[in-house]
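S.K.: A predicted structure for the sequence below; I have some questions about it.
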Amino acid sequence: MISKSLLAATAGLTLSLVLASSAGAADSVVGGNLAKSCAQSVFDGARDDAALQLCTQAIATDLLSNRDLARTYINRGVLQLRRKAYDRALADFDRAATLAPDMGEAFVNQGAALIAQRRYDLAVNAIDRGLALGASSPERAYYNRALANLHLDNLQAAYGDLIKASQLAPDWDVPRRELAKFPTDWA
């Protein structure tokens, strides 16, 4: 049972959504010049109309394998997330998951979109599936799942996910900063 003092101490704990695997999806596209440019735009942090149009053109015109088409949908979905177009992002991640149901990044990014929509239970389920499939950036998946668990008032799970994110990426200071917000006697 979680004590009231712990709940009070962690009430101010706020995490920011981290795009789970945009870099993992972005640098994996093999075929199609537009798809490669789309991936590079995402990797470079783009969020503008030109990058979105580039990805849309790649989906419509590049001759891509199902996996590369799924990666391109993921990349466009990441752009949509950055633009706060959460329904569109989720639709792209859903399409990617249909094309490549073994691609963990599709599910982890679904989880990110669901968090943005405040659909935390579904987000945890999607991230769980992505982790089980071997997402390429598991530390980000654990971090995002911590965010969902925090909103579900599941502080133990949130804490455990932050620990795991810190262990997987010891040089990434974001999870460590969030862990520092928990009381020192928490464990």
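M.R.: Cool, got the structure.
S.K.: all contacts plus neighbour counts: C-alpha atoms, from now on.
M.R.: Fine.
S.K.: contacting residues around Asp124?
M.R.: You called it Asp, but residue 124 is Val. Contact analysis of Val124 by C-alpha atoms under 8 Å, 6 or more residues apart in numbering lists 111, 145, 148-149.
S.K.: Where does it fall, secondary structure wise?
M.R.: helix 120-132 (DSSP states H and E).
S.K.: Also Cys38?
M.R.: Short version, using DSSP H and E: Cys38 is in helix 33-43.
S.K.: Neighbours of Tyr86, how many?
M.R.: Other residues lying near Tyr86 total 21 when counted by other C-alpha atoms under 10 Å.
S.K.: can you check Leu64 too?
M.R.: Per other C-alpha under 10 Å, the neighbour tally for Leu64 reads 19.
S.K.: In this structure it contacts Asn33, no?
M.R.: No - at 10.1 Å, Leu64 does not count as touching Asn33 under the criterion of C-alpha atoms under 8 Å.
S.K.: Look up how far Asp153 lies from the spatially most central residue of the chain.
M.R.: In the chain, the centroid-proximal residue (C-alpha atoms, centre = their mean) is Ala20; its distance is 2.7 Å. From Ala20 across to Asp153, the span is 22 Å (C-alpha to C-alpha, to the nearest Å).
S.K.: so Ser16, which of the three states?
M.R.: Three-state assignment for Ser16 (DSSP: H, G, I helix; E, B strand; the rest coil): coil.
S.K.: Next, count neighbours for it.
M.R.: Neighbours of Ser16 (other C-alpha under 10 Å): 11.
S.K.: this is the comparison structure:
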Amino acid sequence: MRFLISLAALAIIAPASAAAQSVVTIGTSQARGCYEAAMSGTSRASTGLALCEAALAQDALSRRDRTATEVNMGILLMRDGRTHEALAAYDRAINLFPGLGEAWLNRGIARMQERDYAAAEADFTRSLELNVREAHKAYYHRALALDARELYPEAYADFQQALELEPGWNLPLRELERYEVVRAPVNG
């Protein structure tokens, strides 16, 4: 079985649309359907969730495939407005395979939804330490968490890093426009 990481759009944080990391497994039709539902911004979450649950009920899934399916199920639960259940799915994914940066990134997004900004920041940082595939999204979301905690210099630096990694990306660009950079007075 192959283990691939792909992107799924998931609008969570207003006004910026957050992008979650979907994880694909190729091996069972239910796991594949779960992934495709997480990738699709148009499909009904309930249909995808049924596929995820069916895939997880199978004993034949490898640990990595089970982890990927839990992440994809979390994305669908978030899309369905079931943040607490999504957090539980991400926790299960992290317990199964702690080295998957995408699980940490998605859990951070869910924690942002819960307004648990310090925990979200820690999850985004961990995803970066694990070399999450699309690091620009982790920097962007960590910047949002830092901004919410009024840690403006750190937030500004992360918005800049997100833009450096993904030039032309409108979301960090819009956020950076809110900041005014001034020189600190020189003591002396």
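M.R.: In hand now; what should we look at? Nothing here was measured: the structure is a model prediction, and the numbers come from that model.
S.K.: After superposition, what's the TM-score here?
M.R.: Here the TM-score for the pair of chains, by TM-score structural alignment, normalised by the length of structure 1, is 0.84; 170 aligned residues with a C-alpha RMSD of 1.9 Å.
S.K.: before we move on, the earlier item: can you state the residues of structure 2 onto which the helix holding Val124 of structure 1 aligns?
M.R.: Residues 117-129 of structure 2 are the counterpart of helix 120-132 of structure 1, counting by TM-score structural alignment.
S.K.: buried sites along that stretch?
M.R.: 117-118, 120-128 (16 or more other C-alpha atoms under 10 Å).
S.K.: hmm, back to that, once you drop chain neighbours, what's closest to the residue nearest to the centre of structure 1?
M.R.: Nearest residue to Ala20 of structure 1, sequence neighbours excluded (C-alpha to C-alpha, 6 or more residues apart in numbering): Arg140, at 4.9 Å.
S.K.: The one you found: neighbour count?
M.R.: 27.
S.K.: Provide a list of residues in contact with it.
M.R.: 18-21, 165.
S.K.: run the last query once more with 7 Å
M.R.: Applying C-alpha atoms under 7 Å, 6 or more residues apart in numbering to Arg140 of structure 1 gives the contacts 18, 20, 165.
S.K.: before we move on, what about Arg111 of structure 2?
M.R.: Per C-alpha under 7 Å, 6+ apart, neighbours of Arg111 of structure 2: 117, 119-120.
S.K.: so it, which of the three states?
M.R.: Following three-state DSSP, the label given to Arg111 of structure 2 is helix.
S.K.: where's it relative to Asn72 of structure 2, distance?
M.R.: 16 Å.
S.K.: Could you do Asn131 of structure 2 as well?
M.R.: Distance, Asn131 of structure 2 to Asn72 of structure 2, using C-alpha to C-alpha: 19 Å.
S.K.: between the two, which one's more packed in?
M.R.: Asn72 (35 against 15).
S.K.: how about Ile75 of structure 2, what's its match in structure 1?
M.R.: Aligned by TM-score structural alignment, Ile75 of structure 2 pairs with Val78 of structure 1.
S.K.: What of Gln30 of structure 2?
M.R.: Using TM-score structural alignment, Gln30 of structure 2 pairs with Leu34 in structure 1.
S.K.: give the contact list for its match.
M.R.: If you count contacts by C-alpha under 7 Å, 6+ apart, then Leu34 of structure 1 has 54, 58, 62 around it.
S.K.: Can you tell me which of those is nearest Glu178 of structure 1?
M.R.: Top of the list for closeness to Glu178 of structure 1, among the contacts of Leu34 of structure 1 and by C-alpha to C-alpha, is Leu54 at 35.9 Å.
S.K.: these two touch, right, the closest one and Ala39?
M.R.: No - Leu54 of structure 1 lies out of contact with Ala39 (C-alpha atoms under 7 Å); the separation is 9.5 Å.
S.K.: The two: who's more crowded?
M.R.: Counted by other C-alpha under 10 Å, Leu54 of structure 1 and Ala39 do not tie: Ala39 has more neighbours, with 28 against 19.
S.K.: Can you tell me how far the more buried one is from Gly31 of structure 1?
M.R.: As judged by C-alpha to C-alpha, Ala39 of structure 1 and Gly31 of structure 1 stand 11 Å apart.
S.K.: do Ala50 of structure 1 as well
M.R.: For Ala50 of structure 1, the distance to Gly31 of structure 1 equals 20 Å [C-alpha to C-alpha].
S.K.: Likewise for Gln117 of structure 1?
M.R.: 33 Å.
S.K.: right, and the helix or strand after the lengthiest helix in structure 1?
M.R.: Looking across structure 1 with DSSP state H, the single longest helix is helix 66-82. Remark: after helix 66-82 of structure 1, the chain's next helix or strand is helix 86-99, criterion DSSP H and E.
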